[in-house]
Each structure stands twice: as C-alpha cells, then as structure tokens.
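Trainee: Sharing a sequence plus its predicted fold:
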Amino acid sequence: MSIGTEWDGPQVPIAGDGSQAATYALASAAYRDSPMEEIKKADNDWHQSTVKSGRISLFKPNLGEAFSRAVVDRMLGSGRKPLIQSFGSEPQVVVEHCLAANNIRRTRDNQLSTVMVLCGLLVLPGLLLWLLVFQLRTFMAKRDAKRAGALATALLVAVGVVALIFLIRMPFTGFWAWYARASVVLPVLGWFWARRICERAAKDLRARWDGLLSGTSVGAKVPEAVPSSPGETAAEQLRQSLARLSAEQQSNSVFYAGPKGILGMGTRWGSWQLAEDLLPADPTREIHPFRSWDVIRAIHDQLRMLERGPLNTGGFPKPSVRHWIVTPIGENAKAVSRPDGADVEAFQVKPHAIQEICNKQQFGSGNRHYLGVQWTLWDGQLIITMLITVTVLHQTLRIEVTGHALGPVHSLFTSKPSAPTKEVTKSFKPWETRSIKLPLVGTDEVVRLAVRAPLTWYPPALNWLGGSLGLPEPFGLRHAWADKPWRHRFMADDALRAAAPVLRVVHTAAIRVLEEHGVNTDKFGARSAFLSSSAQDPSPRKADLYDA
C-alpha cells in the first residue's frame, strides 16, 4: 500500500471477526478504567513500560486514558520514530479504537468543563476547599491502607457537618453571606451533575471494552479521519498518518536485537544447519554456476505448497511466505532505523535489492536476507516464523533454518470488565459476609475526572501534573506485551511440529537445485537425513544465548 493512495476512511473490521482476537484484546486497553500501574503486569523480560508519576494525584490518569493517549502520540505523532511490525494483529485498528476512546472522553470532558465553570470557577474558594478535602482523603488512603476507607469516610462526614453548621450559623450578611452559601452548595450540586455525566460515559466505555472481548460488533468511530472538504488539513494529516501506519506494517524490513531475537517475531528457539562442500558429481566436469538466490527461489516455490498434502487431514493452513531484510541492532537499542534510498519504496525493499543482498551480503557488516514462512494461529495469539538463509563461502554451501515464536498477548488485555463490588459483614451474622454492588463511578473518580476535564485541551500540562505512560522501545504493539508460547501446551506443540516439515521441504528443494547444477549431493543427503531425525523431537531452547 502506497502512502499516497486514495483512502475512503477507517476500514475497521468488527469484533465478530474471530481472527482478530489479539487485535481486539490490545484495543480494549483504550477503554479500560483500571489503575495505570496495571500495565506493568503485562511487561515481559525484554520490554518494560514506564509509568511516569505526576505532581498531584487528583490529575492522575487511569489505564485507558494513559494508554490511548500514549499509543496515538507514538504511532501517529509528527516526526515519530519507526515502528516494529505487529504480526498477527492490525495496529491501525488498535489506533482507531484509541482515537474513538479519546473522542468519548473528549465529549465527556467538554460537559464536565461546563460543570466546572458554572459550579466551580464562579465559586472558586469553595471549590478549592472541597478539592483540599479530597486531596487529604487520598493522602490518608496512602498512609494507612487498613483503615483508609473508614478514615476517609469520617473526614468527609466531618467536613459535611462543619459545612452544614456554617450554612446555618453564617458569620456574614448581605452579598457575602449568599456567596459563601453558594461556595459551599454549588460544588456539591456540581458533583451530582458531574456524576451523571461520568456514569453515562463509563457505561459506554465499558460496553465497548466488553464488546471487543466478547466478539460483538464494535467498530471504532473516527469521523475526524475522513476529510469532507479539501480545506480540512487536520483530517487529511490524520488520514495520511493512518495510511503511513498501514504501509509500515507491510514493510519487509525487520530487526535482529541479539538475545531478544527478531523484534516482532519473537526469540529464536531452534536452529538447524546443513553445511557441506560443493563438489562436482562428475569429477571430469565442473559444477554449473549458480547463486544463493537460485536456491532460495526454489525453496520459496516449494514452501508455497506446504498447505497441500497426500492426506485430507487438515494440516497446515496457508502460510505467508516472504523475503525479509534483517538489520542488526543492539540488544538495548531504544530506536531503529529502516533502510532508505532508491532501493526502498513505501517501506518496502525492492526485489532487485533483495536479490543483491541475498547473493552478496553473506559475510561482514550489513543487512542480511532471510526467506520466511509464517503462520498466524490461535486468532492471532500465536505467531510461528521459520526463517531460511543460504550462504556460500569458498566451497561451502550452508543452509540454515531457524524457528521463532511469539506468544499470546498478556492476560491483562483479555480480562473483561466486572462491576465494582465490596464485601461487608451481615448485620445479624457477623461471621458471614455478603457482596454489595458499588456505583460504577465512585466519589473520588467523579472529582478526578471533573478536575482533569478543563486541562484535557493541553495534554502536556496534564501529563506534568498527573503523570503519563511511557511505551517500551523500540515500540510495536504486538511484541511489547507478548507472553511466552511455551506455557500453553497446544501452542507449544504447534510451534514444535512446524519444524520438521519445513526443514524437509527446504532440504528437498535445495538438493534438487544442486543436482540440476551438477553438484555431488551424497553428503548433503546424509546430513539432511541426520537433521531430519534430530528434528523428530525438537525442544525449545534459548538459541540466541550463546554459552561463550
């Protein structure tokens, strides 16, 4: 897809598409109302999110607010750094859901800003006193976790009693008496008004959260991404940013980060190498010249037939067979740089450049060529990639097959919303407890949302006051929060079973090319048989961690 092609607006599949489970799990984070710190639970050994603390706890964002803002800024921001492909998911869909969640919150915040002006700014002294009370409640909850609820409730009741006495025994007269009464009463009335607004928005957000994970039809509404006239520059820029995101997702350039493996494809769990000398089959004749690309092309054609078999037993689904250009980066690199120049168009390395890299860049610095066969399984939760590279050094031909696996997204993203509840003791049976439902939006949450609302038009100030979420770099939606596939028995079986068929297809195709060019294949055949037997029962290991 070229960045300059026509685009008719967000093409968002609905959540009923079962193959998009990983996509919708990630997208559901945009609608969540849990604490921002929960994102740390989803971090893996290689990629760590950063929770940046703010100055005032009342301005602190929740997970959905921080996640959607961070993802939109990182993936659509002007001058952004390159992204890692999200194999098995659609990053554009996730971004559009983040934009839709931001729109819902923006509508809510506009209404809350009106409430703050009418019931807060006009009676600013009273508003500041009430905010001080809630800030003290938050501080007390942090200091004493066991008695936080009781102390916070007692503080609020005490302030309410004092406020009531103040209203009855007013020390002022005239205008200031009425202004003092309004300063006490209007913020309270504004809280009730704000609570209705917050509950309506919370129900909408939670319904979308649940719908994405339940498979119901939930699409992202992003009207601002569809320009209605030539003069709408903001909409046109957003449309181009989304198109650029989709184009980068289709890039054939990936990055090898040492023990982290190939970013987006997972760590290397297995490696099989066939390396023998190129000797003529007929000692009186020379080998017919050929290049690495000739072997790779034959392997490519044979791998496209993997879904076919002699028996009608299901077997492999249709794989994706692509040529990849792999760029080495440091293990702790925080950014990547994609190939550019005349040989690259719309993030795609051109075929003639791929062929040249395959034939010439086999030793020393520079990018390397790999042929990859990839399966997206378990509704996008498991990515199996087998990479093949062919090198010729002096008289030795080496064919290397490596296995990579990327596991499911963390269970944090697959948890559905649950109604807030609280366990209390029964009145006449203190040894028993019962569960009672709490309001969807609590007292403190209403205050937090109302206080944040007027500042949402300027995110830097809000981030400075309340904190923000830092995404793991180099960033890609799929690999940043992926679990290991080896904890799931069937996923592990699928990854291990793919090794032997691919290995045999690669060796068969390569040996056929060698025979056609007059190469003695006896040693290649013997070595291939040995590797085939060793792949009968492969076991996952950390193939990128060399014991040296």
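Mentor: Right, received. Where do you want to start?
Trainee: going forward, measure contacts between C-alpha atoms and count neighbours the same way
Mentor: Fine.
Trainee: Now residue 263. Nearest residue, chain neighbours left out?
Mentor: What sits nearest to residue 263 in space, not counting adjacent residues and going by CA to CA, 6 or more residues apart in numbering, is residue 255, at 5.8 Å.
Trainee: want to compare, so here's the second one:
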Amino acid sequence: MAGFDDRSESTSATGYDFSPGAEIPLTGSSGGTVATHALASAAYRDRDVKDLLAANPDTKVKPPKLSLFEPNLGEAFSRAVQTRLLGGARKAIIQSFGSEPAVVVEHCLAATRIRKERDAHLTVVMLVSGLLFLPGVLLWLLVFQLRRSLAGAQNKRVGAFGVAAMVALGVLAVVFLLRLPLDGFWALYLRVMLVAPVLGWLWAKRICERYAKDLQGRWAGLLSGGGVGAKIPEAVPRTPGDAGAERIRLALQKLSAEQASNLVFYAGPKGILGMGTRWGSWQLAEELRPSDPAKDIDPFRSWDVVRAIQDRLRMLERSPLHTGGFPPPTIRHWVVSPIGEKATEVERREGQEVEAFRIKDFEIQRICDQQQFGSGDRHYLGVQFVLWDGQLVITMLITVTMLHHTLRIEVTGHALGPVHPLFTTKPKARTKEVSKSVRFWETKEVTLPLVETKEVVRLAARAPFTWYPPLLDFLGGKLTLPEPFGLRHTWADKPWRHRFMADDALRAATPVLRAVHAATIRLLEEKGCATQQFGTRSDVLSGLVQGVEPRHADVYDA
C-alpha cells in the first residue's frame, strides 16, 4: 500500500535482524548527532551522580550502604542504561526521536569496557597490597570511609570532628611505628603494613590518571564533534557458541526495531511520550453537504482524506522562492494509544497485525476508518522535522474524523526541546585559587591533580567487585531511571527558552495547516461536496495561526 515507509529487511516477529553477516545493527539516518553525542557523553563523565536529579527530578538515586563504593555519574548512567535497554526482561521503551539510542548504548558499553580494563589493573594492585598487607589496607580504607561518612561523599572539606579523628589515627600510627611492642619479623611486617598501602596508592594513582585522560578525551570529543566511535567487540560473536555476544547483538537489534515502531503513547498532560506536550491545536469541522442539491456526494472514507493530505504534505519542501525553506520532513502514519498520566510502563501490541514492533498497513487503515469514537487506539498522520542536529523535534499531527454529517480535521503541534544543559557541558581542568607565597595579597590559580586522592581510593576499593555488579549496586547504591523510559524525552528541556527554536516551532504550524486545508478542500470538491463553509473556516484559522503563541493545550488551561 502506497504512502507507508516500507521496510524490506529480513526480520522476525520479535524485530531481530538475522540476515547473513549482521553483527551490530546499523542506526537510522533520522537521528541528530548533537543530541545523540550529548547523551552518550554522560557515560564517560566523572561527576556526582546526583547531578542527574537536576536534569529530571523523577530520577531516583539509591543511597549507598558504604559511601566508599558510591558510583560516579558515568558509572551509574552506563550501568542503568545498559540494564534498562539491553536487559533480557526489560519493559517496553519509548522512541527517542531526534537521537539514536543504539549509539548511546554502544558508548555505555564502550565506557564500561574501559573501566573494566582499569579495574583489572587496580585489582592487581589491591591483591599485591591487600592480600600481603591486609590489615594495613583495611586500616587505610577505614580512615577514608570515616572521612567520607563525616564530611559527605563528595565534599572537599572535612568537618572538625573528621579532622580530629584522622589526626588522632595518624598520631597513633606514628607512635605505634616508633614504639612497637614486638620485634623481629613481626615488627618489620607491622611497619611495612602501614607503608605498603601508600606505595600501592601511588601505583593506583598512575593507573587512574591514565584512564581518566582517556575517558575525558572521549567525553570532550563527543561534544566537540570529533569524538571516536564506540568500540564494543563484546557485541560481535566470534564463535558460534559465543552466547554473551549474541545476546548483546540481539538486544541491540531489538532496540533498533523498537525505535522504528509506529506506535506511540499519549500520557495525558505529559503529551505524547517522545514527541513532547501539545502546545497548539487547530480544528476544521463543518457539515458535509452536496454542492449540487440534485446529486449525492460521492462516497469516501477518512482514509481517502488522509491520503490526499499526505500527498500534499510531500510538497512542503518545495518553495517558489530560492530560500532554505523547510528541510525534507518525515511523514509517517502513527497509531496513538492512551495511557494514564502516572503510568509507570507501557505495553506494545502483539498479534498478527504487528511485525517487528510495527503495526501493519491494513490495521492502520482500519483504525483510521473505524476507531474514531469511543475506546481504542487512534490514527494520526504526522509530519516531523528534526532540527538543530536533533536538539529540536517538531511534530505536527493530523487526525481525520467523520461523525454523522460532520467532517473534522484537527492539526496539533508537539515540540520536544533540547537535551538538558547538563549533557552539553565539556570537561574542565580542576583549578584552585590560592594566595601567592611572597605577595600574599595577590592570588594565583593552580591546577589540581586530574584524579583526587579520595577518588583513587574509591576506584581501588570498587575494583575487586566489578566482576559482580549487583554487589556494587548493593554496597554503593544505584541509579533508577524514570518510567516510562526513553533516552530522549527523559532528559529533554523546554524549547521555548531558546528564541530561535521557539520561532522554528511556531513557523512550522502555518504552512502545514494550510497544506492540510488545501488538500481537504480539493478532495471535497472532487467528491461533490460544498466547500464554501470549509473555505471560510480555513481562512479564519489561517489568520489565527499567524498570531499563535505556545500554550499548554494538554492541560486545557489556555
């Protein structure tokens, strides 16, 4: 059936690509690189995991049992995204319009692999200094855990009581070394026991700094546009029995198939998940009457009107003037399913009318013609513009309903804004302003070490447990993503705070509305309908749309 974006890939009912030679699924071309890379850069960040609460307050951070095992933002984000999007028992996800979720997941896998390599080296350090000098290592870890507990996991200044406790432990250690109650081998062992962890810390610091440079380089590269691609060899099966790699490959393929689904969900005041809230609505509703009273109207269906509108929308990118104009829009048929505002999950349809998460053509046409009143899913024709390299997604949805003798054409505008500024901040060198030694009334800026002492201790303490992530989740806490989850809409900001983005959203409404009205009136004329009332109403709406301002249409407070 014409008018649909057919796909000829060999897919199963679950949406997986089993074509020969498929290793890692290819991402589509509709995603924007800026939004995708901004989200992917979170996997390499070394900031506080609680910073994500500013981007979305619905994000939950489970507090750690021991703050020494607390993950940073990149570790927690990578772990949460991999589990949510690649987990075997995961729930359905929301499409990420304007970005490529598979690319983000690949970077999370790549960041995890880099950290595993680092942790393998740190584990060797812990084995050398931990097994041979375990009491000394435990004592030092106890000191740092006490410091973090008293001063806060990420606080740079220790409280007065914490300072007193650490000084007291230091004095006791010095006295213990100078006046040992033992002699011989045990006296030497006790002295080395306290010194060996310090040497291990110096070794671990060099390892941490080397990998920190790599992670920050990838973070900065993604945001500057010159970042290297994610390398995930663990997703490419090397032998027929490589079950782990095959599971990752199939999970990535399932993610790409679900991203291409044509079923979206309307969550009340939250709008269409993935497309944003509805900011404007225009309705053309008039009675159908024959233009010639002696003749009846030629019968037609809602689907015929939708097809006529679709053909006219394909001409949007053409203009009589030699200007930039509209970029090529994506015109698709959508099935919209209603869910509750506070729903924590969504369910995708299954059955003979669904293939690879996509509702088939005949079912879409049936919904368009028959499900216009009462319960059930609804059909919308959407024209979508992905602008600003994925930072702005404008979606105009058109629905056609015929009730008794009334034909109603409704056009609604949805806008999804840029990703939160948290994801677009580049790494900065850690500096501190101090007084000069001689001219103490003047100050200077000094560069601090790339990795702090407490960070080296944290990484070294976590390293031996990375082979079993659930244990780290129990000890250090974890990140719980908001539901229903979609990478793009979860971290989206409002587009109206950016002047040019707001202008683009407002300007797109008028040409789309006029194209819809022109196609409708032309079809009505062909079917022998009187179009005078439709034309008058269309002119009124054309005047109103020129002065339109964004409003909260979904909460009906306009």
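Mentor: Received, thanks. All values reported here derive from a predicted model rather than from experimental measurement.
Trainee: which stretch of helix or strand covers the aligned partner of the residue nearest to residue 263 of the first structure in the second structure?
Mentor: Under the alignment defined by TM-score structural alignment, residue 255 of the first structure corresponds to residue 265 in the second structure. According to DSSP states H and E, residue 265 of the second structure maps onto strand 263-266.
Trainee: Give me the mean distance between that strand and the first structure.
Mentor: Here the mean offset of strand 263-266 of the second structure against the first structure after fitting is 0.3 Å, by mean CA distance after the TM-score superposition for the first structure.
Trainee: Which stretches in the stretch 401-550 of the second structure count as helices?
Mentor: 453-462, 469-476, 487-490, 499-526, 532-545 (DSSP state H, counting those that start in this stretch).
Trainee: residues in the first structure aligned with the second one?
Mentor: Same thing as helix 469-476 of the second structure. Counting by TM-score structural alignment, helix 469-476 of the second structure falls onto residues 459-466 of the first structure.
Trainee: mind checking how far the alignment partner in the second structure of residue 330 of the first structure is from residue 346 of the second structure?
Mentor: Matched to the second structure by TM-score structural alignment, residue 330 of the first structure sits across from residue 340. Using CA to CA, to the nearest Å, we find residue 340 of the second structure at a distance of 10 Å from residue 346 of the second structure.
Trainee: between the two, which one's more packed in?
Mentor: residue 346 (19 against 14; other CA atoms under 10 Å).
Trainee: how about the helices in the stretch 51-200 of the first structure?
Mentor: 63-76, 91-116, 124-143, 148-168, 175-214.
Trainee: Equivalent analysis for the stretch 251-400 of the second structure, please.
Mentor: Under the criterion DSSP H, counting those that start in this stretch, helices of the stretch 251-400 of the second structure are mapped to 302-313, 361-370.
Trainee: Return the distance of the longest one from the chain's centre.
Mentor: Spelled out, it's helix 302-313 of the second structure. The chain centre lies 33 Å from the centre of helix 302-313 of the second structure; the measure is CA atoms, centre = their mean, to the nearest Å.
Trainee: once aligned to the first structure, how far is it on average?
Mentor: When the first structure is overlaid, helix 302-313 of the second structure sits 0.5 Å from its aligned residues on average, using mean CA distance after the TM-score superposition for the first structure.
Trainee: Would you mind finding the match for residue 442 of the second structure in the first structure?
Mentor: In the first structure, residue 442 of the second structure lines up with residue 432, judged by TM-score structural alignment.
Trainee: Ok, residue 554 of the second structure next?
Mentor: Matched to the first structure by TM-score structural alignment, residue 554 of the second structure sits across from residue 544.
Trainee: That match against residue 262, yeah?
Mentor: No. Residue 544 of the first structure lies out of contact with residue 262 (CA atoms under 8 Å); the separation is 10.3 Å.
Trainee: Identify the contacts common to those two.
Mentor: Counting by CA atoms under 8 Å, 6 or more residues apart in numbering, the contacts common to residue 544 of the first structure and residue 262 are residue 268.
Trainee: neighbour count winner among those two?
Mentor: The residue with more neighbours, out of residue 544 of the first structure and residue 262, is residue 262; 22 against 16, by other CA under 10 Å.
Trainee: I'd like to know how far the more buried one sits from residue 185 of the first structure.
Mentor: With the distance defined as CA to CA, residue 262 of the first structure ends up 60 Å from residue 185 of the first structure.
Trainee: How about residue 162 of the first structure?
Mentor: 13 Å.
Trainee: okay, the two: which has more neighbours?
Mentor: Comparing residue 162 of the first structure with residue 185 by other CA under 10 Å, the one with more neighbours is residue 185, at 18 against 12.
Trainee: Name all residues that make contact with residue 73 of the second structure.
Mentor: 42-43, 45-52.
Trainee: Return the residue of the second structure aligned against residue 79 of the first structure.
Mentor: Residue 79 of the first structure maps onto residue 89 of the second structure when the alignment is built from TM-score structural alignment.
Trainee: if I pick the aligned residue in the first structure for residue 112 of the second structure, what's in contact with it?
Mentor: In the first structure, the residue matched to residue 112 of the second structure (TM-score structural alignment) is residue 102. By CA under 8 Å, 6+ apart, the residues touching residue 102 of the first structure are 65, 68-69.
Trainee: Determine which of the helices of the stretch 51-200 of the first structure approaches residue 319 of the first structure most closely.
Mentor: Smallest distance to residue 319 of the first structure across the helices of the stretch 51-200 of the first structure (CA to CA): 20.5 Å, for helix 91-116.
Trainee: burial of the counterpart of residue 534 of the first structure in the second structure, as a residue count?
Mentor: By TM-score structural alignment, residue 534 of the first structure lines up with residue 544 in the second structure. Neighbourhood size, residue 544 of the second structure [other CA under 10 Å]: 12.
Trainee: Residue 544 of the second structure and residue 495 of the second structure, how far apart?
Mentor: For residue 544 of the second structure, the distance to residue 495 of the second structure equals 22 Å [CA to CA].
Trainee: do residue 377 of the second structure as well
Mentor: Distance from residue 377 of the second structure to residue 495 of the second structure, by CA to CA: 28 Å.
Trainee: The two - which one has more neighbours?
Mentor: Just comparing residue 377 of the second structure and residue 495: by other CA under 10 Å the higher neighbour count belongs to residue 495, 23 against 19.
Trainee: How about the contacts made by the residue nearest the centre of the first structure?
Mentor: Centroid-nearest residue in the first structure, with CA atoms, centre = their mean: residue 477, separated by 2.4 Å. Counting by CA under 8 Å, 6+ apart, residue 477 of the first structure makes contact with 26, 84-86, 91.
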